[in-house]
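>>> quick one: sequence and predicted model below, then my questions.
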Amino acid sequence: MNNRREWPLWEVFVRSRDGLNHKHAGSLHAPDAEMAIQNARDLYTRRSEGVSIWVVKSHDIVASDPSDKESLFDPAASKVYRHPTFYDLPEGVENI
C-alpha cells in the first residue's frame, strides 16, 4: 500500500473544545489510523482549535438512505415527551 492512490479514505471529526460534540471536518487519504490522525491534526487544527480528533475509514460508515426519511423519523414526531423542551436545565449547564 505504498501507492497513495491505494490509501484508504478517512473521515475526520474534530471537537473544538471540551463539552462540545465532534463535527465532521472533512476527509483525507492515509495509510493507517495513526497517520490519518497526524494528517488531520495538521490539516484541520492548524490554529489549535481542536481538543480531540476522530478518524474513521469512510468504507466503515453506514448511513441511512434519505428516501427513508419518513419511515425513520416521522414516528418520533408523535412522541413530543422525548423532546428536551420538557426538561429544566440546572444553572451552569453549557453547550446543550
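In hand now; what should we look at?
>>> can we go C-alpha only for contacts and neighbour counts from here?
Will do.
>>> just checking, next helix/strand downstream of the longest helix seen in the chain?
Counting by DSSP state H, the longest helix found in the chain is helix 33-44. Note on helix 33-44: by DSSP states H and E, the next helix or strand toward the C-terminus is strand 52-57.
>>> now do the helix or strand just after that following strand: distance to the chain's middle.
Sequence-wise, the next helix or strand downstream of strand 52-57 (DSSP H and E) is helix 69-77. Taking C-alpha atoms, centre = their mean, to the nearest Å, one finds the center of helix 69-77 at 22 Å from the center of the full chain.
>>> just checking, what packs against helix 69-77?
Under the contact criterion of 3 or more C-alpha pairs under 8 Å, 6 or more residues apart in numbering; DSSP states H and E, helix 69-77 touches no helix or strand at all.
>>> put this next to the previous one:
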Amino acid sequence: MSNKQSNTEWPLWEVFYQPKDGKPFEHAGNVHAPDAEMALQNARDTYARRNEGISIWVVPSDQITASTPEDQGPFFDPANDKPYRHPQFYSVPRVVKKRK
C-alpha cells in the first residue's frame, strides 16, 4: 500500500451553485479535494461545464451540521405550538394581485 493519498482520501466538499437567474443557491453535489482552492476548481469543472450558474460555494462536508430523520419529531415539534406562524392568521390586502 502506498503512502500517497488517493483522491477518495481527500476531504469531501459540498458544492452549491447560484443559477444565472439570481435564484438562491442550490446543492449541486460534492467533490474530493485537498483544499478549498482545488475544491472550487473541481466544482467548477464538474458542476459548471455548461455555464449554468453565476457563483459557486464549496463547504467542507465535516463542517455542516444537520438534523437527522430520527430527530424529525422532537426537532420540528416546537413549531406546532406556534399557530401564529401559519398563514391563515394573516389577511392579504385587496390591492395585492395574485401572480400567475
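Received it, and whenever you're ready, just let me know what you need. No experiment lies behind these values; they were computed from the predicted model shown.
>>> distance from the longest helix of the first structure to the second structure after superposition?
Taken over the aligned residues, the distance from helix 33-44 of the first structure to the second structure averages 0.7 Å (mean C-alpha distance after the TM-score superposition for the first structure).
>>> for that helix, buried residues please.
Across helix 33-44 of the first structure, burial judged by 16 or more other C-alpha atoms under 10 Å covers 36, 37, 39, 40, 41, 44.
>>> ok, the residues you listed vs residue 5 of the first structure, which is closest?
Residue 5 of the first structure lies nearest to residue 36 out of the buried residues of helix 33-44 of the first structure, by C-alpha to C-alpha, at 14.7 Å.
>>> SS state for the residue most central in space within the second structure?
Centroid-nearest residue in the second structure, with C-alpha atoms, centre = their mean: residue 27, separated by 4.0 Å. Assigned with DSSP: H, G, I helix; E, B strand; the rest coil, residue 27 of the second structure falls in the strand class.
>>> what does it align to in the first structure?
Superposed on the first structure with TM-score structural alignment, residue 27 of the second structure falls opposite residue 24.
>>> now do the same contact list for the closest residue to that match other than its chain neighbours.
Nearest residue to residue 24 of the first structure in three dimensions, chain neighbours excluded: residue 13, at 4.3 Å (C-alpha to C-alpha, 6 or more residues apart in numbering). Applying C-alpha atoms under 8 Å, 6 or more residues apart in numbering, we find residue 13 of the first structure in contact with 22, 23, 24, 25, 26, 53, 54, 55.
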